[in-house]
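Participant: Build the 3D model from these lines:
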Amino acid sequence: MSEGIDPSVLTDDDLLRELADLYDTRLAAMRHAADQAFADHTRRMYRLEAEYVRRRPSREVDPLRLHSGA
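Facilitator: Here you go, the predicted model:
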């Protein structure tokens, strides 16, 4: 299976769109995809998320999303 376009070459808008598309299909992939298709979906999601975090190392973090003692 193709792993899609390398996340590092996507524009910010394209990266966010790709992430939104993956999140829209995540539950269906988890519930109904073959094991390999779900693994591919997971790998793509991780690559896109890692690129997002790489681009925004100082992104705003909501204090309500932190675990106690973090």
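
Participant: CA atoms for contacts and neighbours, from now on please.
Facilitator: Fine.

Participant: buried set for whichever strand or helix holds residue 21?
Facilitator: Here residue 21, judged by DSSP states H and E, is contained in helix 12-32. Using 16 or more other C-alpha atoms under 10 Å as the test for burial, helix 12-32 gives 15, 18-19, 22, 26, 29.

Participant: and after that helix, which helix or strand comes next?
Facilitator: helix 35-55.

Participant: from the chain's centre, how far out does that following helix sit?
Facilitator: 5 Å (C-alpha atoms, centre = their mean, to the nearest Å).

Participant: now swap in stretch 25-33 and tell me
Facilitator: Averaging C-alpha positions (C-alpha atoms, centre = their mean) puts stretch 25-33 14 Å from its chain's average.

Participant: Second chain to compare with the first, below:
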Amino acid sequence: MTGVDPGRLDDQQLMKELETIHRTRHDTLLYASNDALRAHNERMAQLEGEYLRRNPRRLVSAGRTREGARERGCGETSTPGEPEV
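Facilitator: Take a look at the predicted model:
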């Protein structure tokens, strides 16, 4: 494993790690070696898994569910309070 075990990070450190890995995702996908992409995938899964473990009742926007997407129908790309995609 690369990096600190996510379970040992405090909440602020975990969020910073998540922000960093999400920010670097696109360039890693486009330009990194297969080994680097694989390591990135593994680390992202570890960090996201830890976030979900700590926040099992996190706020879920209705528009980010299947039912919410069906209710939006064609033409709308976001729900109130969410940025347009």
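
Participant: sorry, back to before: nearest to residue 51 of structure 1, out of the buried residues of helix 12-32 of structure 1: which one, please.
Facilitator: residue 15 (8.3 Å; C-alpha to C-alpha).

Participant: close enough to count as contact, that closest one and residue 7?
Facilitator: Yes: Residue 15 of structure 1 is in contact with residue 7 according to C-alpha atoms under 8 Å; the separation is 6.8 Å.

Participant: Pull up the overlap in contacts between those two.
Facilitator: Shared contacts of residue 15 of structure 1 and residue 7, defined by C-alpha atoms under 8 Å, 6 or more residues apart in numbering, are found at residue 48.

Participant: on that earlier part again, which strands and helices sit next to the helix holding residue 21 of structure 1?
Facilitator: Helices and strands touching helix 12-32 of structure 1, by 3 or more C-alpha pairs under 8 Å, 6 or more residues apart in numbering; DSSP states H and E, are helix 35-55.

Participant: what's the helix it packs on in contact with?
Facilitator: 1, 3-4, 7-8, 15, 18-19, 22, 26, 29-30, 59.

Participant: Give me the contacts around stretch 20-32 of structure 1.
Facilitator: 37-38, 41, 45.

Participant: Of those, keep whichever come out buried.
Facilitator: 38, 41, 45.

Participant: now, among these, which is nearest to residue 65 of structure 1?
Facilitator: Set against residue 65 of structure 1, the nearest of those by C-alpha to C-alpha is residue 45 (20.5 Å).

Participant: if I look at that closest one, how far off is residue 67 of structure 1?
Facilitator: Per C-alpha to C-alpha, to the nearest Å, residue 45 of structure 1 is found 23 Å from residue 67 of structure 1.

Participant: That's all I had, so thanks and see you.
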